[in-house]
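# I'd like to go over a predicted model; first the sequence, then the structure.
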Amino acid sequence: METLESLRALYDQPFLPLVTRARATHIAHHPESEVQRCELVNIKGGSCPEDCRYCAQSARYTTGLVPHGLLDIPSLRRAAEEARAHGATRLCLGAAWRGLKERDGRLEEVCRLVEAIRGEGLEICVTLGLLGPTAARRLREAGVTIYNHNLNSGPSFYRQVATTHTFADRLSTLRVAQEAGLRLCSGGILGMGESVDDRLEMVLALLELDPAPESVPLNLLVPIPGTPLASQPPVNPFDLIRLISVTRIVLPRSRIRLAAGRRSLSPEAQMLCFLAGANSLFVGERLLTTPNASFDADHALFETLGIEPSAAKSCTSSPI
């Protein structure tokens, strides 16, 4: 069983042996040059009551973001078609609010959106905040296969990330989603002022989930003017690569996703991320509220590295 001390010893070993071990672990469990492509759609933006200090969508901060209501079905269908055209096999739908419980009218609205695109040949992932058991089961019935709810950091640091909910609330949502038969997508954000141990505490918490998350997105903070973290300095890419390496070694079967902030990484840094075990990323020139790498830059990188797209695991979900 891993401990914070064992993870720190792994993280602190010389860089090249660490990456070499991570690469060997990756090759033993995944196709060597295959990378999953996902696309993210903001189905409801802004006016969120939570106070997550990194987020442009919080109603507590003045960021210039123009809120918008829930996306309509034709717009979502177009987004799904565009995602397929971009080579994505997974469509991730995000909504800015605290969460969903039973008897919440927004739940059925979201389920209607999911049901409208469940035949598009894409895995459907949603990130809708805190989740109750009935809502989780209804989402699965509608066709959702993966639930994203990032831990963001470790429990010791979490009060510095948000105060309107707790780290325990986030863990509870992950367990509720698992109990409903949804696969998990959960990771964190680097660059909020946390320590290396805080990042490793997050990995340790992911290890305690059974089964482990299917996907682990690792985001680099994109400092947004108007948020409390607007002046945070950039993360050293080698810190990201070390964390990817550790995550790959201790979560050998999970996909590790390069998520927000990837645009700030050079092609060489991204290559080292893939070498260390990253095998998933977001395509599309915009994420929820922040820019992403351009299609031309990604195409050039994929061509150079010989990266091949992965296939979707499953595009439908049977009723429970």
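Thanks, I have the structure now. Numbers count the residues shown, from 1 in each chain.
# going forward, measure contacts and count neighbours with C-alpha atoms only.
OK.
# where along the stretch 51-200 of the chain do the helices fall?
Along the stretch 51-200 of the chain, the segments classed as helices by DSSP state H, counting those that start in this stretch run 73-85, 105-117, 133-142, 167-179, 196-207.
# take the one below as the second:
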Amino acid sequence: MTNPLDELVTKALQRRAPTREEAAGVLTEEFDVLDVVAAAARVRRHFFGNRVKLNTIINMKSGLCPEDCTYCAQRLGSDSEILKYSWVAAEEAAEAAEAAAEAGAKRICLVASGRGPGQRDVNRVGSTIEAILRKQPDVEICACLGLLSAGQAEQLRAAGAYAYSHNLNTNEERYSEICSTHTFADRTSTVREATSAGLSPCSGAIFGTGESDSDVISLALELRELSPDSVPVNFLIPMEGTPLEGQWHLTPQRCLRILALYRFFFPDVELRLAGGREIHLRHVQALALHVANSMFLGDYLTSEGQTGDQDRRLITDAGFVIEGKEEATLPEQRQDLVHIRRRGVGTDVAPNV
């Protein structure tokens, strides 16, 4: 009799998604959590070997956000005692990026609170990208600025951005439960806008906000429709001053099962350990690295993470190595060979004839 977990591995290696029934089995007690992790690890090793990609966040504008996302300490009306400041200077961000790159970070994520950037903000971020690339020309720059307006993704790409990050956070059916100031469709539209502009799409989730198993599975299916290159997995830190404060629903085992399930749904995609990993995974973070191939180094937007030395020891103690800038993160079969036409009829650029 075939082992259902072996069947999931086989499907993942063929880039086929689990059925809802198969996915439900991963999240429940049907299989031992270590067996689930071991199965997901086979997929991870097939596509990513023993490499761990390091990313870092630079919070360029903190707090004072007009949106009301219930999980976020930067939200409208938040009483959280987080840092609040307007835009940091390009050179300050470049210095932080240089320190992170020298510590092993391959991707620099420039994040700013707010509904979305104005033209002045896009120009400011563009200048910051240029300042970073002057000092560290080989790093990937990912922008995360909220909802994009027409043409902004192209401007960021022209300035040197490699990727754009905009998480869906939870599934469409329950999205209105965690946010009322924008919609699920607003978020998917921004991811598609970024992808069309040639930016590498990064979109993931935050778990621990009250979602059911069915919600976890639905979000995975909805994310697959966007075909992201990166899927960050956040675990809720229920900060004081937010509507979700005090809601500690996650266990390390639950987090491992979610990570494993998302590896089956995104076998050849950069699956990233993000906010809350230290708090919720605790002493099983090393096990999580056998599923995820990427993680954030250093601090997050509003909370502090482990020290860089702790993270680097975690990686080496678990038998992994830090991915170098010269190495392609995504497997060769996933490298983008399709280029959106931006010349010829309908443009001011001569046709390729």
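Received it, and whenever you're ready, just let me know what you need. These numbers were taken from a predicted model, which means no experiment stands behind them.
# returning to that earlier point: out of the helices of the stretch 51-200 of structure 1, which gets nearest to Glu50 of structure 1?
Glu50 of structure 1 sits nearest to helix 167-179 of all those, at 12.9 Å, using Cα to Cα.
# of the helices of the stretch 51-200 of structure 1, which approaches Ala311 of structure 1 most closely?
So among the helices of the stretch 51-200 of structure 1, helix 73-85 is nearest, using Cα to Cα, at 11.5 Å.
# just to revisit the earlier point, how about the helices of the stretch 51-200 of structure 1 in TSV, adding distance to Pro31 of structure 1?
Below are these laid out as TSV (distance: least, Cα to Cα, whole Å):
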stretch	distance to Pro31 of structure 1
helix 73-85	21
helix 105-117	28
helix 133-142	28
helix 167-179	26
helix 196-207	23
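# what would those helices look like in CSV with distance to Thr63 of structure 1 and mean neighbour count?
Converted to CSV, those look like this (distance: least, Cα to Cα, whole Å; neighbours: other Cα atoms under 10 Å):
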stretch, distance to Thr63 of structure 1, mean neighbour count
helix 73-85, 25, 16
helix 105-117, 25, 18
helix 133-142, 31, 21
helix 167-179, 25, 19
helix 196-207, 27, 20
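# mind checking which of these is nearest Thr25 of structure 1?
Judged by Cα to Cα, the one of these that comes nearest to Thr25 of structure 1 is helix 196-207, at 16.3 Å.
# distance from that closest one to structure 2 after superposition?
Superposed on structure 2, helix 196-207 of structure 1 shows a mean distance to its aligned partners of 1.1 Å (mean Cα distance after the TM-score superposition for structure 1).
# Now do that helix against helix 167-179, angle only.
30 degrees (axes from the mean of the first three to the mean of the last three Cα atoms, to 10 degrees).
# Of all the helices of the stretch 51-200 of structure 1, which one is nearest Asp298 of structure 1?
helix 73-85 (14.2 Å).
# Which strand or helix spans the residue most central in space within structure 2?
A centroid search over structure 2 (Cα atoms, centre = their mean) returns Pro232, at 2.6 Å, as the residue closest to the centre. Using DSSP states H and E, Pro232 of structure 2 sits within strand 230-235.
# Provide the aligned range in structure 1 for the helix or strand following that strand.
Per DSSP H and E, the first helix or strand lying C-terminal to strand 230-235 of structure 2 is helix 252-265. Helix 252-265 of structure 2 corresponds to residues 237-250 of structure 1 when matched by TM-score structural alignment.
# quick one on the thing from earlier: roughly how far does the counterpart of the residue nearest to the centre of structure 2 in structure 1 sit from Leu240 of structure 1?
Residue pairing (TM-score structural alignment): Pro232 of structure 2 is matched to Pro217 of structure 1. Look at Pro217 of structure 1 and Leu240 of structure 1: by Cα to Cα, to the nearest Å, they are 12 Å apart.
# contact partners of stretch 194-204 of structure 1?
The list of residues contacting stretch 194-204 of structure 1 from outside it, by Cα atoms under 8 Å, 6 or more residues apart in numbering, reads 2-4, 7-8, 151-157, 187-188, 190, 243, 247.
# what's the closest non-adjacent residue to the equivalent of Ser127 of structure 2 over in structure 1?
Counting by TM-score structural alignment, Ser127 of structure 2 lines up with Arg112 in structure 1. Using Cα to Cα, 6 or more residues apart in numbering and skipping the chain neighbours, the partner closest in space to Arg112 of structure 1 is Ala142 (7.6 Å).
# The strand holding Pro232 of structure 2 vs structure 1, average distance?
After superposition onto structure 1, strand 230-235 of structure 2 sits on average 0.9 Å from its aligned residues (mean Cα distance after the TM-score superposition for structure 1).
# ok, back up a step: just list the residues touching the residue nearest to the centre of structure 2, thanks.
By Cα under 8 Å, 6+ apart, the contact list for Pro232 of structure 2 reads Asn167, Cys202, Ser203, Gly204, Ala205, Leu271, Arg272, Leu273, Ala274.
# Over to Asp229 of structure 2?
Contacts of Asp229 of structure 2 by Cα under 8 Å, 6+ apart are Ser200, Pro201, Cys202, Val269, Glu270, Leu330.
# likewise Gly69 of structure 1?
Ile43, Lys44, Gly45.
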